[in-house]
Structure formats: C-alpha cells, structure tokens
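In: Sequence and predicted structure, then a few things I'm wondering about:
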Amino acid sequence: MVNFKEDEQLKTLNHSCAHVMAQAIKHLYPQAKFWVGPVVAEGFYYDIDLGDDVIRDEDIEKITKEMKKVVKSGKKIIRREVSKEEALEMFADDPYKLDLIADLEDGNITVYDQGDFTDLCRGPHVDNVKLCKHFKLIRHSGAYWKGDSKNKMLQRIYGVCFPTAEELEAHLQLLEEAKERDHRKIGKDMNLFMVDDLVGRGLPMFLPKGYTIWQELENYIKEKERKLGYLHVMTPCVGTVNLYKTSGHWDHYKENMFPPMEMEGESFVLRPMNCPHHMMIYANRRHSYKNLPIRIGEIAHDFRYESSGTLKGIERGRHFCQNDAHLFVTPEQIKDEFTKVVELIFNTYKDFGITNYRCVLSLRDPENKEKYHDDDEMWNTAEDALRDVMNSIGIEYTEEIGEAAFYGPKLDVNVQPAIGNEITLSTCQLDFCLPAKFNLSYIDSNGEKQTPVVLHRAILGSLDRFMAYILEETKGNLPTWLAPVQARVMPVKTDDEGLNAYAQEIVDALEAADVRVELDDRAEKLGYRMREGQVEKVPYLLVVGFNEKDDRTVSFRLHGEKETTVLPLDTFVEKIKAEIKEKSREHIHVN
C-alpha cells in the first residue's frame, strides 16, 4: 500500500487536492470554517466546521461533483506571501485560521489562491487545479478540534489523489482488498470478538469461537516452549507503583500506563508488561550457575493506555495478552539461548506459512538518552554483544536507531502483511539493566555471586495481534486445526428422521475424534445453510442425503472449492483427524 507522506509528488498532489475539496465545500456550505488539511500516510483529509450541517454519506457525492467542477475550471494555484496583519484581516471570520496564525511569526506567512478560494498554507502545491482530477473521497468521520475531547467536534473528510486514472483505480482495488482482509470485518462475519463502549474502548471481548482460536494459539506455543524447557507461571495483572519504580518503567513508560489506584496507603497500577513480576519470581530463591538457564514463560494479560485514535480491533487494544518469556542466563549462555529463540521464531513462522519478514537490530538513540536507562557502558556492552551474536549465527538484519527498549537493545522480526504497513510480531531483547535493578544473582563455579543476563522474548508477540494478522493473511480461511468450527453437518431435508439420525451419528463420530463439529438442522434451505457456512469459513461442509445415509458415507466440500468429495464415514474421520494432528496448511484457500 502506498504511503502518501513518503512520496513527494503524491504528497504535493494530495495536499493540493485537499484545497480543491475545501473550495468545493465552501461553494456548497458558505458558512464552512476550516482547521487543517494535511497529507497523511493514507491520503489527505480536511477538518471542517459546518455549523449545524452534518456530512452524510449522500453528501460525499455532492461534494465530489463540485470538486470536479473546480478541477474543470483549470484555475492556477498561486502562492503569495502576506504579513501577519494581512493574514489576520484576511481570515478575520475564521477562528480556526486565526488560531493557526497566532502561532506564526510575521514576515513569512504564505497563502494560496485558486480562483475564488484562498487558504492559509505553507505548501507546496501543484500549479493548476486540473492536475487534481484523479481523486476519490474515501470516508468521513468526526474529529475533535486539536484532538482534544474538550473541544468542539469537527467533521473530517478523507480522500486520495493520483497523477493517473490507472494509479487511482489500482489503489481503490487495494482498498477494497484491505476491507475484505480487515480482521474486524472477518471477526464480525465469523462471530469471533466484539467491542462495546460500555465496557470500554480498546477492551475487546472474545466470543466462544474467537476464544477457541485464541486457546489453540496458546496451546500451540506453550507446547513448543515446554519441549524447550520453559516453565510457565501465572502472575497478577496489577503491581505496586514501587515495583515499576524499581524496574524503571515508572520513569520511562508512565505515560503509557493506566493511572494509579490508591488502596490502604499503597498505589497500584494495571501492568503494562510482565518483566518486573518475572524478576521477582527469579529472586524468590537462590540460584547456582548449574540451574541456569532458567526460562520463565507466561501468557500474560497486560494493559496499556493507547490513545483512542490508534485503537484497532484486537490488533491494537488497551488490553492484550503477551506470549512472554524471560530467560535468565550466564554471559556464556547468551549466544546459545539467543540462537534457540531465533530458531523458535523461524520454526513458528514456517508452521504458519509466514515468509515475508525481515530482522531489525533496534538500538538506543545516543542523541536522545532521556528515553533510556542512563548507563553508557552497559549500552555499549549490550549492543556489541547482541550484534556479535546475530553476526555469528548468520542472521541478515538492518540496524535502526532509537527503537530499543529503555533497558536494552533488541531483535525485532517485522512482517509485511498482504495489506498495510509492516508490523513487529516477534522480539528478543538483551537486558543487563533489570537484573541489576532487582539485585538478581547466582553463584558461579568459583562460589562467587554474579548478576545474570536476561533475554526478554515474545514469539507470537501478543496473541491478540497475532490472531488479527493471521485472520487478515488468510481472509479468515484458517487451517483446519485452528478453525473454531472444523466441520458442519447439514442434512438435505431437516424434517426426515432417518437423515437427521445419520447426521447426528456423523456428529457423534467426529466429536469422539475431538473434532469441533456443529449440526445445522435448521428448517432453512440447504443453499442458504451452505452459503452461511462459506461466510463463516467452515473448512468442511458435510451434506447428508439419502445416498450418504444408505451407503454410510459423507459428502463434503472444502471451503473455497466447488467440487464435492465422497468418502466412507470412517475414512473421513481418520482424514480430518490426521489433518488436525499434523497442523496441515494444505487446504487454505485465500479467495
């Protein structure tokens, strides 16, 4: 997906088109007052105060027609410099522009004229409005002035503009594809999760089918971890403020945390991460070098106060569950343990068919040290150690300044979704800082006390975000082992006792084999029930007719396929059991 802010030509064109839209709106709504109309990654928008008028879906077409008239007029876009006094007089009836002008210095204020419309702007712009003819208004919403909920709600209209009709059409097709892949739409169609403002924005609730997927992901990664010697724990969702002051999170992460709760003279917060709890578990007993490495894992509930504008279904919420672990190691064990973490990441990606990813070594920004634990020697040691390990095991990576955790450098594994921008799924962080802050120790081979090194790692990242990513990559067409309903049995005639009895027999046989199966014997036409099963992405739709009953067979259609296959009942049960056990991806159809 194109990023309009990163392409200078598109940035200039879209900024100009925002002015064209403002001019058209001024023609249609003479009372309109304008705040800002910037270019953003997905195109442009303008925030508008229309007084008592409200933009509705049908008004977008009206604005589009007026924009086409403006474009057809072929007016030149002319830049002018004016004094602050002139600007204040020019926009005297627009409080939003006056607010902008108040912060500008005299002598360098620019406005742009295009026919009967003048706007305050730094530019640059294209030379003529006719260059903005290949545009599309995408959506509209409300937006508080200056992003402050205490201010007036303005109306925001989004759009895109391209140099050619072909580029615009290609982009619109991508947007349609993005809609089909949006995990929020898929989640609604498949009845997986919900959000409700009465519960709270950014606090998704998993419905039975969605929680089934969540549990399968949890079981999958825990099984892999157990085989590698991880010990799973459960820790509270809250901690004292003093806990986070000890770890350093209070100084470096407080703005992303929910506010403290005062009880009986103590301050508690909802935890944003699990490191401090796991440090305390390690500190609970003495350790010898012979005990290390110790690998503590948890599927942990965390809470972060994300701004409402960034919330997106289960991909980004205020509550999420991390596939977290902390590995307590000696310095000599860093390479082996880091290598095992990387192997686990890549093996997991192989299981899920994830191939489009890149590795990033995220480092501290030495020019902005306020964000990080203040210890140059520690940072140099940690960054050199992580770089050496990654080089020695042959990982290809790029380095990015300023992306480290506040306590240490990290490996981020970023995936490129089919639609949208790159996201980080997995991470492994090297930490010399927190073990020292919590006075953690072990006794070495010489009987002397030493401080362990900690590897913070998350393979699936947050289960919520990983689930959203998989839903969007597969369009909800999950492999059979992960699908919330793996098979649905539908008698052709729901009023025939013989067919219903055989359908129930099939259901019983599949349930005995631990297959998640449903019986759909509603008094609806078979075609309707089949279509519903397709929308809900059920991998196996089984149709039970008289031939199947007489022959003791099953007729099934795989999701995304038109052909019907007939197998003896026992053969089918063994087939689907094997597919689930092997976690096969053979029958995923992303249509």
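Out: Arrived safely. From a predicted model like this one, the values you see are computed outputs, not experimental measurements.

In: use CA for all of it now, contacts and neighbours both
Out: Fine.

In: my guess is A143 meets I157, correct?
Out: No. Here A143 lies out of contact with I157, judged by CA atoms under 8 Å, at a distance of 9.8 Å.

In: so W379 touches F406, yeah?
Out: No. Applying CA under 8 Å, one finds W379 not in contact with F406, separated by 10.2 Å.

In: Below is an additional structure, to be compared with the one above:
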Amino acid sequence: MSEIKIALLAADAREERTVTTGTKAWELFTEQPDTVAARVAGDLKDLAYVLADGDEVEPVAIDSPDGRDILRHSTAHVLAQAVQQLWPEAKLGIGPPVENGFYYDFDVETPFVPEDLDKLETAMRKIIKENQRFERRVTTDAAALDELQDEPYKVELIGLKGGAGAEDAAEGASVEVGAGELTIYDNVRRNGEVAWSDLCRGPHLPTTKRIPAFKLMRTAAAYWRGDEKNKQLQRIYGTAWESKEALAEHLHRIEEAERRDHRKLGRDLDLFSFPDELGSGLAVFHPKGGVIKREMEDYVRRRHIEEGFQYVGTPHISKDGLFHTSGHLPYYADTMYPPMKMEGAEYRLKAMNCPMHNLIFQSRGRSYRELPLRFFEFGGVYRFEKSGVVHGLTRVRGMTQDDSHSYVTKEQAPDEVKHLLGFVLSLLQDFGLDDYYLELSTRDDRNKDKFIGSDDDWATATAVLEEVASETGLELVPDPGGAAFYGPKISVQARDAIGRTWQMSTIQYDFSQPKGFGLEYQAADGSRQEPVMIHSAKFGSIERFIGVLVEHYAGAFPPWLAPVQVQLIPIAERHHDYLAEVADQMRALGLRVEVDDSDDRMQKKIRNAQLQKVPFMVIAGDDDMAEHAVSFRYRDGHQENGVGVDEAIQRVLNVVATKGQV
C-alpha cells in the first residue's frame, strides 16, 4: 500500500496527516463517536468514503445542522422500509429532511390513520435494532430503471435527471437530480442480505443503530412534486434527534407552541377572527384586539415622527402600469390579486406601498437640502398567498404595513441604514423581543436573471448593508439569493420566548426604482442627481407582528399593551359603586379598566380575570371601603391587601409608563 496526504480540519485548526491508500473517513474519527459523516472539499460524504490524496476532511457531528439532516434523512429511509414491510404494495415518492424533522411520500390505496403510526414506529425500532448498514452504490440510468421498474415515481425522477424538468423534480428530492452520478443506497443486514433499497444521493449514517431517538408525528395528503395536477400521495411526517433528551425537548416545544397558538388564543381572548364570509387570510379585529392594534399604531406613528419621518397616505388600488414602472409586476404577479378592468384600464389591489411613495417624491422638484426625505404610512396591502400557506395572522392576504421609505444621496446611505437599524432594534426591545440576530440577503450570482441592476450597483449596496450590520456586533448570517429583485436587504431575525425564530423588521437598499421612476434631486452644484431609496418596515405586517406577540407572551401582554389593564372585582353588590368610582379615576388617567359586576362569586371573578390574562386585579370589600383602600392582585397570583387607592393607581401607571412586564 502506498501513502497519501490529507488535511484534517477541525474548528480553526488544520492537521496534515499521512495515511495509506484505501483509508476510509471513519478511520479518522474513531475517537469522535458523535461524528456521522465527513465534509470533503466542501461536499458531504458517508464515513465509508475512501480518502484520496490531497483531500481536506472535516468531521460532521450528529448535533450539527448537517448532521441532523443526515440523521433525519436516514430515519426517513427507515420509515419507508417499514412502510413497504407493512404495506408491500406502497409506492415510494421522496423523503427529504425538513426543518426539525423529515417526511416521506407514499402512494397507497388507503390513507394512513393515526394507529398506523404506532405500527410503523414498532417496525422502525426493529429495523434500527438490526443495525443495518447504509451502503452507497453507484449505478447507471439504465440499471436503475431496470431495478426500480416497479417504482413509478422513482422512474420519473430518473427520467428527469439532467433533463428540462430536472430543476423542479421535487422540493428536497433525495435523488441527486442533474448530477453526473446516480446512486442507490442499500440497507444491508449483518449477514450481507440487502433488506431494502432506495434511489438517493445521500449521505447517510453508517448504520440504522446510529438513530438515537425519533417519533412519527402526523400524516397529510400531498401532491406529487407539489403540483396539484399530479396524483395526491400520503405523506408521513416525523422527527429525529441526536438524543432522547433532545427529542423530549423538541416535543415539549411543540406542546408549548400549541398552548401559545395565536389562533386559539385569539378566540379565547376575543382578539380577532377570520370569518369565512370574508375569505381566506382576511382577519377582523374585535374590540380587545383593536386596542392592541391601536396601541401599536400610535406607538410606531409617534416613533416615526420622532425619527424624522413624514406621515403620508396612499390608496389601496392603482392602475397596474404603476407596478410595471416600479418593476414589481413581472416578479410578483403570482402573488398579486388579478386585475380589475374598468374604464378601459386594468387596476390592481396594491401589494406594496413603495411605488406610490415614489409618486409623492416625483410630485415636485426636490433639492439636496431636503434629503434625507423620509415618508411613512400605514399602508393596506393585499397579496394572494396560496391557500396552503395562509396561517392565522402570521400569513395573511390582507395586511397593514408600517412602511417607510428614505430618499438619500449615495453618500448619506450608510448613515441612513445605521439610523434605521437603530430604530428597528429599539422598537423590538420595547415590545419585549430582545433576542435577535441579523440576516444579510444578497443576490445569487448564479441566477442573475432574477435580479436587476449592474454588478457595481449590487456591490455598493451590499457593502453598505454588510458594513452597518457588522458594526452592531450582532451575529450576521448570510442569505445568498434572498435579496429582493431591486437590491439587498438586512432582516432582523428575532427569537421568541420558546426559541423559535421569526423574521421581523427589514431594511432594503434600492437603486432600481429611482431609476425606473426617473427620480431626481438638484445637487449643490446644480446638477440633477438620482437618489438612493431605502425601504424599511419596522413591524413589517402589523397583523403578523401581533400574531408573533400573542405567541411570545402566550396572550399575557405587558400592561401597556394589554386590552384590559385592570380588572376591578367587588366582593359583593354593595361594593360596586365604590369600585366604579375607582374605575372612573383610572379611566381619567388613560388606563383601560373593567368592573366585573356579574353575579359570580369572587373566586370565579378572579379566575375569569386570570383566564383573560389581565395584568392587575383590584378587589374591594367592606374593610377596603372603610379605609379607602383595595386588595391589589398581580397576574401571577401575588396579592397585597390594604393598598391605598392612590397608591394602587400609581403602581399601574408606573408599570405602563416604563413598558414593564408583570
């Protein structure tokens, strides 16, 4: 055997090694039991990969993002093997890893039921216990077609390989569509018998026994390759984790997410609803939800004015030529409502506010002395989201955006982006979202046809955003290909109380629309110059922001946002008038209060206020009336008796004024 040289990479270290030919990747990691795959020259490989001279090899741990994807994809194979053991007639679709789990699609005569998941988990545990090896095998198209002739969906994928339809073969498809090499993975028992096979690009775990913890979650119907013209298959969703503890934590997060579901809390707290009569994705806010929405609007309107913005207003409908001028229509036509033909023209509901703000800028001559010129509005916009993605308030078809646009010189752009980012972060902190990182969405240079503008424009805009984002010291995550067609953007990714990440505010650098609209200002030297346009949405969609807040707080809003800040509870009917006077004092100071004058017993009234998540309760009986006092009760159940009325009111005012939580 001859020797070859490889480089072992770990964190920031690099170790040169000499190994013999035929050495496999797993031999480098015998003392790293959590390593489940290797990254070689940037590509993920099975641990059975035979090293070549000059390879740079990096271990992939099971608890890393790539490691979890490999674990989950391997578990999807075990699921598919179990399905075909129990339902031999089942035909295989695809089985990719997805966020926090995996799925696999099957063509079966009878839809799966919940009891089937229990049977499948039992069968999967047996396969895992058998310690079957995942063995990679390179094949040809002809050989694969012959071997998989009874699997029509796999045959279709092989036919798409490298063809015109390769790019959309299937979202997350496990076959390496368009690659020069076609591979099959065999699940091999200890005696060398092939138990099951699947067309797949890999990589996989070394053996099934390396699957520490999994659970099947639910079933659903799904069209083959996501196309409603195709046959509807049965999809089984599951999750897999690197330890039983990690699985338990994930299941707990799911339970907590269900408890916090804003759609359920919206009903329970009487905040908002989604009447069928209006249509999918269109919400109405009830009085209590309207309080939250109004408080948010008042807050952000005041903040924008403090930050130098001028409030404007624009209509909900426009001739569609406006959206051609802005450049949006060719890119967003699928998510805009279809045109309405009137008076010889086509009109559309607006899906964005920026084209109309450009018309305001364009309405008269502008001087460099006016810049930065900042416009802001609560703009109602409408987007025809597919019914399958509409979800409560977090994905709607009709929404209100706190949309702002800054018109600046190129030299002013960095300071304006810095100004906007500071504004955004302070706003999120006021709403209790103080755990976040930044994402920089840039152009995908491999698909330049999806973006407009010159290379120089993109380089300048990207550099400005990247420099400002980096100066914050926050984690900055790249998002190649995620930019808008007209320029790059920074988005703030906030984590809620249970660790989920939500894209919140965005700041976008736009060098395109000013050119399309012919926007100009007169520079100091008298020349006509083109401004840079910077888009910024603080809430983004107010509806979505409210949905996120409901789940973040589990409906227990901080007092300044709570629909009812104080619930006054008379112990008996004779105490009603006393607390009514206290309520009038509070209302005169701007507090939102209710008096529970129902016939319920006091404990039931307290329980009702707790269920409605009211921050403060003020209770009064005979002794309180005699001493001009109350019992002051907090949302967490803590209670202080004999608190003077003036002091009780001041306590509430102090917490509201400081935007504190209780």
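Out: Noted; the coordinates are in hand. Quick caveat: nothing in here was measured; it's all calculated off a predicted structure.

In: between A143 and I157 of structure 1, which one's more packed in?
Out: The neighbour comparison of A143 of structure 1 against I157 (other CA atoms under 10 Å) goes to I157, with 22 against 19.

In: if I line the two up, what does that one land on in structure 2?
Out: Matched by TM-score structural alignment, I157 of structure 1 corresponds to I236 in structure 2.

In: Report the secondary structure state of its match.
Out: strand (DSSP: H, G, I helix; E, B strand; the rest coil).

In: Leaving out chain neighbours, which residue sits closest to it?
Out: T219 (4.5 Å; CA to CA, 6 or more residues apart in numbering).

In: coming back round to it: quick check: neighbours shared by W379 and F406 of structure 1?
Out: R364 (CA atoms under 8 Å, 6 or more residues apart in numbering).

In: what's the nearest residue to Q486 of structure 1 if we skip its chain neighbours?
Out: R516 (5.3 Å).

In: do D434 of structure 2 as well
Out: Once flanking residues are discounted, D434 of structure 2 sits nearest to L428: 6.5 Å by CA to CA, 6+ apart.

In: what's around the one you found, how many residues?
Out: 19.

In: Next, find the distance separating the corresponding residue of structure 1 for it from I459 of structure 1.
Out: If you follow L428 of structure 2 across to structure 1 using TM-score structural alignment, you land on Y349. Distance of Y349 of structure 1 to I459 of structure 1, given as CA to CA, to the nearest Å: 9 Å.

In: Where does R488 of structure 1 sit: helix, strand or coil?
Out: With three-state DSSP as the basis, R488 of structure 1 sits in strand.

In: any idea how far the counterpart of it in structure 2 is from A345 of structure 2?
Out: Using TM-score structural alignment, the partner of R488 of structure 1 in structure 2 is Q567. Distance of Q567 of structure 2 to A345 of structure 2, given as CA to CA: 55 Å.

In: Looking at the two, which one has more neighbours?
Out: Between Q567 of structure 2 and A345, counted using other CA under 10 Å, Q567 has the larger neighbour count: 25 against 12.

In: Show me the strands in the stretch 451-591 of structure 1, by range?
Out: 453-462, 487-491, 517-519, 540-544, 553-558, 565-568 (DSSP state E, counting those that start in this stretch).

In: wait, H552 of structure 2 sits on A497?
Out: Yes. Using CA under 8 Å, H552 of structure 2 is in contact with A497, at 5.2 Å.

In: hmm, back to that, list the contacts for the aligned residue in structure 2 for the residue nearest to Q486 of structure 1?
Out: Structural alignment (TM-score structural alignment) places R516 of structure 1 against R592 in structure 2. Shown in contact with R592 of structure 2 (CA under 8 Å, 6+ apart): P563, V564, Q565, V566, M586.

In: Closest one to G392 of structure 2 out of those residues, please.
Out: Nearest to G392 of structure 2 among the contacts of R592 of structure 2: P563, at 19.7 Å, using CA to CA.

In: For the aligned partner of R303 of structure 2 in structure 1, give me its contacts.
Out: Taking TM-score structural alignment, the alignment pairs R303 of structure 2 with K224 from structure 1. Residues near K224 of structure 1 by CA under 8 Å, 6+ apart: none.

In: State the next helix or strand along the chain beyond whichever strand or helix holds K224 of structure 1.
Out: Taking DSSP states H and E as the definition, one finds K224 of structure 1 inside helix 208-227. Next along the chain after helix 208-227 of structure 1, taking DSSP H and E as the criterion, comes strand 231-232.

In: same for that next one, what does it pack against?
Out: Strand 231-232 of structure 1 sits against strand 294-303, with contacts defined as 3 or more CA pairs under 8 Å, 6 or more residues apart in numbering; DSSP states H and E.
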